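A.B. asks: Sharing a model prediction with you, sequence too.
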Amino acid sequence: MKRESLEEFYKIKDLPAPDGLHNGIGHFNVFRIEDCMKPGKDVQYARRDYYKISLIHGNNRYHYADKSIEINGTTLIFFNPQVPYTWESISGDVTGFFCIFTSSFFSEGVRNNLGELPMFVPGSKPSYILDNGQEANVAGIFTKMLDEIGTDYAFKYDLLRSYLNEIIHVALKTEPAESLYDHPSASSRITAVFNELLERQFPIETPVQRFVMRSASDFAESLTVHVNHLNRAVKSTTGKTTTKLISERVLAEAKALLKHTDWNISEISNSLGFEEAAHFNNFFKKQTAITPSGYRNV
């Protein structure tokens, strides 16, 4: 599956790439959507090497991992490098703003880790519908970003980082996030680390990449806990078994690879850790009631 670099972003948008794309403080830039639209050119389904936040008006459809979300109105949507995405306009009239930034830019002088924020966690809800007041607030922040990015102010990136945090907090206040707290128990801490280890194996980007930690025992060994202890902790925290969570994540990746790559079934099967393509077919059909080939051709 294609992965778009910062250099490719500027080339695709036919925009001049700033000097020092990979400097020590990371990269940040902000744009009006309408200034970057190219008639007849679709946004490619791909993972990006950068984070993106968009404030977009109109009727639009987002394809995000294996899900599609159709929204009519004003949406604040968050994209991260772990999840492939694209979007299409249904109304045809697309306006708004977006900013792109790297993890190193955000973390410079900021306490929170991007991976702790719920809108950037793979599998979480990435979009937030805004009312008129929230829309005016976020549009105003983006406008301040656009005004500031072109100045010679010595501390402009500190200011831009504060604007970025302000947008994130608008979303967090719109829908309070249960993941932004200290884990109340040992079970929740073990579950959080299990989820991190699981997500660390994704995305699958080439047919030779292989998903290797496939069982509860594999994760328990890595966490140096007994497998029964891991299973109890995960079940008590999530209501699902460890095996179920692993299967759901493998299935989500399988769907994305089937829909958005030209890899054959054997390549996808192998990359997801199945010894035989027949095992992958049986797994996929048991989960979805349809074969991988049938899903690809829907």
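C.D. replies: Structure's in. What do you need? Numbering: from 1, shown residues only.
A.B. asks: From here on, just use CA atoms for contacts and neighbour counts.
C.D. replies: Will do.
A.B. asks: ok, and the closest non-adjacent residue to residue 21?
C.D. replies: In this structure, residue 21 finds its nearest non-sequential neighbour in residue 27, 5.9 Å apart by CA to CA, 6 or more residues apart in numbering.
A.B. asks: Isn't that neighbour up against residue 19?
C.D. replies: No. Taking CA atoms under 8 Å as the definition, residue 27 is not a contact partner of residue 19, at 10.1 Å.
A.B. asks: Neighbour count: the two, which is higher?
C.D. replies: Set residue 27 next to residue 19 and count neighbours by other CA atoms under 10 Å: residue 27 wins out with 20 against 7.
A.B. asks: list the contacts for that one?
C.D. replies: Counting by CA atoms under 8 Å, 6 or more residues apart in numbering, residue 27 touches 21, 100-102, 104-105.
A.B. asks: want to compare, so here's the second one:
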Amino acid sequence: MKNESPEAKSLYELYLHLGLPVDLIQPSEGFAILNLKDINFTLPYQSPSFRPDYFSFLFVKDGKGKYTIDEHSFPVEPHSIYFTNPSNYRTFSWEKIEEIYLITFDETFLKQYISKEIFSAFPFLLTETISPKIVSDEFYGEVEQVYLNIHNEYLNQSTDTYRIVGHLLAVMLYKIKAYFWQDYNPIYEGNRSSQIVKSFKRLLEKHYRDLITGKMETVFRVQDYANAQNLHPNYLSNIIKIKTGKPVTTWIADKTISEAKSLLQNSSMPIKEITYKLGFSETAHFSNFFKKHTEISPVQYRKEHTI
């Protein structure tokens, strides 16, 4: 087994890296479900750190373990349901596994088989750090019936398997939304308390200050902002878009234009130098970018806004 922390695009890819059996996992379609009992973990089991590019639900009927995300550790106990998303690096450990079902799915699967507006229908998918929830016997019985049906369909692998699985997973998501997150509002969280959004905005401001003062020479891309928070770039992009209404790329473009306007209006810095300060390799590229967003050229803007 490799020692470095992997970034897994699927459960299949993760288990391959960890040296775990993958014969019960279909490597296509971005969906998997299995009873962890069937994996034959050598207990106690402790995983290395990894970062997934998929969402997951863990349904613990009988078992015991722990998930750790950053500095947060969560015990996983009988009759608990645990949801994770493709965000930070994490580890998991198991002390006991009797009946624990794991369901994983990626964004492509959700949009293909449930809804293209999946995060509008189920905004809780983008909630941040979530503790496992111990649920009532009645509710666990409801979701157990659904995930067992999903498992049966997954094992059958018929022509329509994933369409059926998509419908059943939607039922699961609606039930969980009603039980846990009926009033969850990601826009409110983004405006008030989202650490991911606040950290992104702070880093955006700091990075452009560093560019202007010469402390930095390279403009950050989405991957860089994601790396700064140990997040997957797709997850960061979804969080920022849903919670602020603007994609990360728009935030970056708007900040670039804002800084360009400030330099054009309040300094005598040559446009060629501004071009390089803001990460453009050629003045023509900067001018085209500026005109696209403001409808006038940098030269015209300077003339109109310089006293």
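C.D. replies: Ah, there it is. Just so you know, these numbers come straight off a predicted model, no measurement behind them.
A.B. asks: thinking again about what came up before, which one among the contacts of residue 27 of structure 1 gets closest to residue 126 of structure 1?
C.D. replies: Nearest to residue 126 of structure 1 out of the contacts of residue 27 of structure 1 is residue 100 (CA to CA; 15.3 Å).
A.B. asks: My reading is that the closest one lies in a helix. Confirm?
C.D. replies: No. Looking at residue 100 of structure 1 with DSSP: H, G, I helix; E, B strand; the rest coil, it is strand, so not inside a helix.
A.B. asks: Quick check: the aligned residue for it in structure 2?
C.D. replies: Correspondence of residue 100 of structure 1 to structure 2, assessed by TM-score structural alignment: residue 104.
A.B. asks: and residue 87 of structure 1, what pairs with it in structure 2?
C.D. replies: Per TM-score structural alignment, the equivalent position to residue 87 of structure 1 in structure 2 is residue 92.
A.B. asks: Tell me where the stretch 1-150 of structure 2 has helices.
C.D. replies: 11-18, 107-113, 118-121, 137-156 (DSSP state H, counting those that start in this stretch).
A.B. asks: On the C-terminal side of the last one, identify the next helix or strand.
C.D. replies: For helix 137-156 of structure 2, the following helix or strand on the C-terminal side (DSSP states H and E) is helix 161-180.
A.B. asks: how far apart are that following helix and its match in structure 1?
C.D. replies: Comparison of helix 161-180 of structure 2 with structure 1 after fitting gives an average deviation of 1.6 Å (mean CA distance after the TM-score superposition for structure 1).
A.B. asks: Now do that helix against helix 137-156, angle only.
C.D. replies: Angle, helix 161-180 of structure 2 to helix 137-156, by axes from the mean of the first three to the mean of the last three CA atoms, to 10 degrees: 170 degrees.
A.B. asks: Residue 120 of structure 2 - how many residues pack around it?
C.D. replies: Applying other CA under 10 Å, we find 12 residues neighbouring residue 120 of structure 2.
A.B. asks: and the spatially most central residue of structure 2, what is it in contact with?
C.D. replies: Structure 2 has residue 235 as the residue nearest its centroid, 2.2 Å off, counting by CA atoms, centre = their mean. Contact partners of residue 235 of structure 2, counting by CA under 8 Å, 6+ apart, are 86-87.
A.B. asks: so which helix or strand takes in it?
C.D. replies: Judged by DSSP H and E, residue 235 of structure 2 forms part of helix 233-244.
A.B. asks: for the following helix or strand past that helix, which positions count as buried?
C.D. replies: Using DSSP H and E, the helix or strand that follows helix 233-244 of structure 2 in sequence is helix 248-266. Within helix 248-266 of structure 2, the residues that count as buried by 16 or more other CA atoms under 10 Å are 248, 251-252, 256-257, 259-261, 263-265.
A.B. asks: same question, stretch 244-261 of structure 1
C.D. replies: Quick answer for stretch 244-261 of structure 1 (16+ other CA under 10 Å): 245-247, 250-251, 253-261.
A.B. asks: now swap in stretch 124-136 of structure 2 and tell me
C.D. replies: For stretch 124-136 of structure 2, using 16+ other CA under 10 Å, the buried residues are 124-128, 131-132.
A.B. asks: could you dump these to CSV with distance to residue 21 of structure 2?
C.D. replies: Formatted as CSV, those follow (distance: CA to CA, whole Å):
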residue, distance to residue 21 of structure 2
124, 31
125, 28
126, 30
127, 31
128, 30
131, 28
132, 26
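A.B. asks: Between these, which sits nearest residue 34 of structure 2?
C.D. replies: Comparing these against residue 34 of structure 2 with CA to CA places residue 132 closest, at 18.8 Å.
A.B. asks: The closest one pairs with which position in structure 1?
C.D. replies: That one, residue 132 of structure 2, aligns with residue 127 by TM-score structural alignment.
A.B. asks: What of residue 23 of structure 2?
C.D. replies: That one, residue 23 of structure 2, aligns with residue 16 by TM-score structural alignment.
A.B. asks: right, and that match touches residue 7 too?
C.D. replies: No. Residue 16 of structure 1 is not in contact with residue 7 according to CA under 8 Å; the separation is 9.6 Å.
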